[in-house]
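Enquirer: Below are the sequence and a predicted model; questions follow.
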Amino acid sequence: MTHLKNAILFFLFASFTMIACKNGKKTTAENSEVYNGTASVSQGPATMVTQNIFECDRGREAPMGISTAKDGSQWTVPAEVNFTDDSFPFASDLFNPCTKIEYTSADEALAALDGTDIIEVDADGEIITAYVFADNYFEMYINGIPVGKDNVPFTQFNSNIVRFKVTTPFTIAMKLVDWEENSGLGSEANRGQAFHPGDGGMVAVFKDSKDDIIATTNSNWKAQTFYTAPLRDLSCASEEGTLRLTGTCNTEDSNDGTSYYALHWKTPLNWQSADFDDSKWPKATEFTNAAIGVDNKPAYTNFIDVFDNSAADARFIWSTNVILDNEVLVRYTVE
């Protein structure tokens, strides 16, 4: 009987261990709060500040909130943005269901511009035209000067043109935001599930005054994440040097995410400027069109000749996790 009892106890212990482990990490309640990284950690929904900063027919609400971390620090979620700041110029519409400006080609969109959209960085510079599709929102700086922000913070899906006058070399710096419907929890409702992590992704093409492509988004850009959510288990997050990794974290939808965690990192001062040192930032991660899911979005497919140019195919970029990372800064210098 003693041997049988020991065998039963061993079987129960082994079964519990297998259930409590996932991807080699224990997921007990105690271990789920184990985190050794450099971020501040918040848990649960943010305090709503603004229910919706933009209204669009058939679009989602775009809330702003404040998350209070366990260390007492407070964080604007999904990010501190300049959407309501009139001094930061809006980009021009390439395709925008919210404004009903829906061009079928880049040439048609350019022909509609009268030149007042061009932001002067250098008086003796060349006019550069950028075509941008961002899921969901972007702000662009050239040598630290704001040149264009997305017209739609969340949905419907849109694309933009940004034009600026600059001399070469110049540095592109962009803030990218995957917006959230559940403020502070990096998620939205989707197909009957209240907490769907969603995904990000940004693609851009830069052309000179001769209409030649001089830069496209790819893994030569730098990309760093500053807000990650939702996390069910903090122990799945890790860091390797400046890499902020969540590749083993659960990204499944659920209907109960109110206790999920979020990670927040402070954005460095002067990150937009040309002389900011991004040498230690990770390289951007490339994603396919299929991974981002743009085949049914005319804001992208109307301009395949630009974004998927046969001679210089632009790639969707983000940080290492296009699903869980919600605020990402990217940089690239055009030589």
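Expert: Yep, it's here.
Enquirer: Every contact and neighbour count from this point should use C-alpha atoms.
Expert: OK.
Enquirer: All the helices of the stretch 101-250 of the chain, residue numbers only.
Expert: 106-111 (DSSP state H, counting those that start in this stretch).
Enquirer: Below is structure B, check it against A:
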Amino acid sequence: MKLPLIATILTAAFIAACSQTDLAATVATNSYEGSASLSRGLAKTEIENVYVCERGRKTDIGSINSSDGKTWTVPAATHLLDTEFPIASDLNNPCNGNSYHTAIEALGKLDGSDIIEVNADGEVYTAYIFADNYFEMYINGIAVGRDPVPFTQFNSNIIRFKAKPPFTVAMHLVDWEENLGIGSESNRGSQFHAGDGGVVAVIKNEGGKIIAKTDENWKAQTFYTAPIRDLACVSESGSKRLSNNCSTTPSREQNGSADYALHWALPENWQQKDFDDSNWPSATSYTNNEIGVDNKPAYTNFTDIFDDTQLDALFIWSSNVVLDNEVIVRYQVDGL
């Protein structure tokens, strides 16, 4: 059956437009010269809504293929569904009703079974953590706690562990996403607004003295950056994976199809004490206002800890708190 002339013209135009789009994507991919694996567009949802919280965002996990034939879990491959990984205790958690107002109140709910032993002859340390959005913490390579809430509502946590200094803190940090594979979420009138991350942590000894806090002395490396709309905006300098020249304005297409993502594999044994992070970039610090915590009780109830007048902990992340969605931070605690 012969198509009418107008239908033939429209079909040819559609094919040509698709070919031009595919060609543009291919040219852009081929022009990328960085060390990351490159993907484009939305990922496939593999597990839907793995954590449900009233007034919380939908928490999905997906996968996406990069142009070099690799498959990536997005927003990250985590231990969220690993029943053997210890879950951090609540400092303030509106998702389960443990909305404590003070650290003393939260600590009073613990019976000691929460303490993870790293060194049998060590001291018990207490870590206080607020993460946007999700974290997993290791001490000398031993898992001591993960965030029970992967996305929202915003919560904060206590982790207690028995260790002997010096010891190394390593944390896997993930800024969760609603639009899998392109690092964006519904916000400020756009369905494809880039989210932001950030973590603050304070570690105290048995005497209640702060012996470690997050600041620029920590190391921070990026492993997933998105959404990227112009591959020319990203660069690398030594071990630095830079995206600060990239736009964070929501995509005009409003469907994510034109958005790219950069993926790097996590190195083996990154959690271990003897892992060499000497060439990693230093963490970048951010103010409370830059992270936006003034209206979050999971943080504001505990400013006596996080904003101690003598040892104020800072929010840290990589050099781009908006576009970098998966970050590893490390720090050696020498003790006092």
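Expert: It's in. Everything numeric here is computed off the predicted structure, so don't read it as measured data.
Enquirer: For the two chains, what TM-score is obtained?
Expert: Superposed pair, TM-score by TM-score structural alignment, normalised by the length of the first structure: 0.90. Supporting alignment: 309 aligned residues with a C-alpha RMSD of 1.4 Å.
Enquirer: what's the helix of greatest length in the first structure packed up against?
Expert: In the first structure, assigned by DSSP state H, the helix with the most residues is helix 2-20. With contacts defined as 3 or more C-alpha pairs under 8 Å, 6 or more residues apart in numbering; DSSP states H and E, helix 2-20 of the first structure has no helix or strand neighbours.
Enquirer: Count the residues that sit near the closest residue to N205 of the second structure other than its chain neighbours.
Expert: Distances taken as C-alpha to C-alpha, 6 or more residues apart in numbering place Y125 nearest to N205 of the second structure, at 4.7 Å, with adjacent residues excluded. Other residues within reach of Y125 of the second structure, judged by other C-alpha atoms under 10 Å, total 22.
Enquirer: and Y125 of the second structure, what pairs with it in the first structure?
Expert: Using TM-score structural alignment as the criterion, Y125 of the second structure maps onto I128 of the first structure.
Enquirer: Identify the residues contacting the residue mapped onto Q193 of the first structure from the second structure.
Expert: Alignment note (TM-score structural alignment): Q193 of the first structure maps to S190 of the second structure. Counting by C-alpha atoms under 8 Å, 6 or more residues apart in numbering, S190 of the second structure touches P250, Q254.
Enquirer: Look up how far V74 of the second structure lies from S190 of the second structure.
Expert: Per C-alpha to C-alpha, to the nearest Å, S190 of the second structure is found 21 Å from V74 of the second structure.
Enquirer: Please apply the same query to N288 of the second structure.
Expert: N288 of the second structure is 27 Å from V74 of the second structure, by C-alpha to C-alpha.
Enquirer: which residues touch whatever residue of the first structure lines up with T73 of the second structure?
Expert: Per TM-score structural alignment, the equivalent position to T73 of the second structure in the first structure is T76. Residues in contact with T76 of the first structure (C-alpha under 8 Å, 6+ apart) are M64, G65, I66, S67.
Enquirer: Now with 6 Å, please.
Expert: G65, I66 (C-alpha atoms under 6 Å, 6 or more residues apart in numbering).
Enquirer: got it, and Y125 of the second structure?
Expert: Contacts for Y125 of the second structure (C-alpha under 6 Å, 6+ apart) come out as R160, F161, K204, N205.
Enquirer: what does W318 of the first structure give?
Expert: G201, A284, T285.
Enquirer: from the residues you listed, which is closest to A39 of the first structure?
Expert: Using C-alpha to C-alpha, A284 comes nearest to A39 of the first structure of the contacts of W318 of the first structure, at 19.9 Å.
Enquirer: Pull the number of nearby residues for L81 of the second structure.
Expert: The local packing of L81 of the second structure (other C-alpha under 10 Å) involves 9 other residues.
Enquirer: repeat for T288 of the first structure
Expert: 12.
Enquirer: now stretch 267-276 of the first structure, how far from the centre of its chain.
Expert: Centroid displacement of stretch 267-276 of the first structure relative to its chain, using C-alpha atoms, centre = their mean, to the nearest Å, is 18 Å.
Enquirer: buried set for it?
Expert: Buried residues in stretch 267-276 of the first structure, defined by neighbour count with 16 or more other C-alpha atoms under 10 Å: W271, Q272, S273, A274.
Enquirer: quick one: D22 of the second structure is in a helix?
Expert: Yes. Assessed by DSSP: H, G, I helix; E, B strand; the rest coil, D22 of the second structure belongs to a helix.
Enquirer: Just give the nearest non-adjacent residue to the alignment partner in the second structure of F164 of the first structure, would you?
Expert: In the second structure, the residue paired with F164 of the first structure is F161, using TM-score structural alignment. Excluding the flanking residues, the one nearest F161 of the second structure by C-alpha to C-alpha, 6+ apart is I116, at 4.5 Å.
Enquirer: how close does V147 of the first structure get to N182 of the first structure?
Expert: Going from V147 of the first structure to N182 of the first structure by C-alpha to C-alpha gives 30 Å.
Enquirer: The two: which has the busier surroundings?
Expert: The neighbour comparison of V147 of the first structure against N182 (other C-alpha under 10 Å) goes to N182, with 27 against 23.
Enquirer: Which residues belonging to the longest helix of the first structure are considered buried?
Expert: In terms of neighbour count (16+ other C-alpha under 10 Å), helix 2-20 of the first structure has no buried residues at all.
Enquirer: Heading C-terminal from that helix, find the next helix or strand.
Expert: Using DSSP states H and E, the helix or strand that follows helix 2-20 of the first structure towards the C-terminus is strand 21-22.
Enquirer: After that following strand, which helix or strand is next? Please name it.
Expert: Once the chain leaves strand 21-22 of the first structure, the next helix or strand it forms, by DSSP H and E, is strand 25-26.
Enquirer: How far does that next one sit from its chain's centre?
Expert: Here the centre of strand 25-26 of the first structure is set off from its chain's centre by 28 Å, with C-alpha atoms, centre = their mean.
Enquirer: what's the mean deviation for the following helix or strand past that strand versus the second structure?
Expert: Note on strand 25-26 of the first structure: by DSSP H and E, the next helix or strand toward the C-terminus is strand 40-43. Here the mean offset of strand 40-43 of the first structure against the second structure after fitting is 0.2 Å, by mean C-alpha distance after the TM-score superposition for the first structure.
Enquirer: residues in the second structure aligned with strand 40-43 of the first structure?
Expert: So strand 40-43 of the first structure sits over residues 37-40 in the second structure, by TM-score structural alignment.
Enquirer: Residues contacting the matching stretch, please?
Expert: Here stretch 37-40 of the second structure makes contact (C-alpha under 6 Å, 6+ apart) with S66, S67, D259, Y260, A261, L262, H263.
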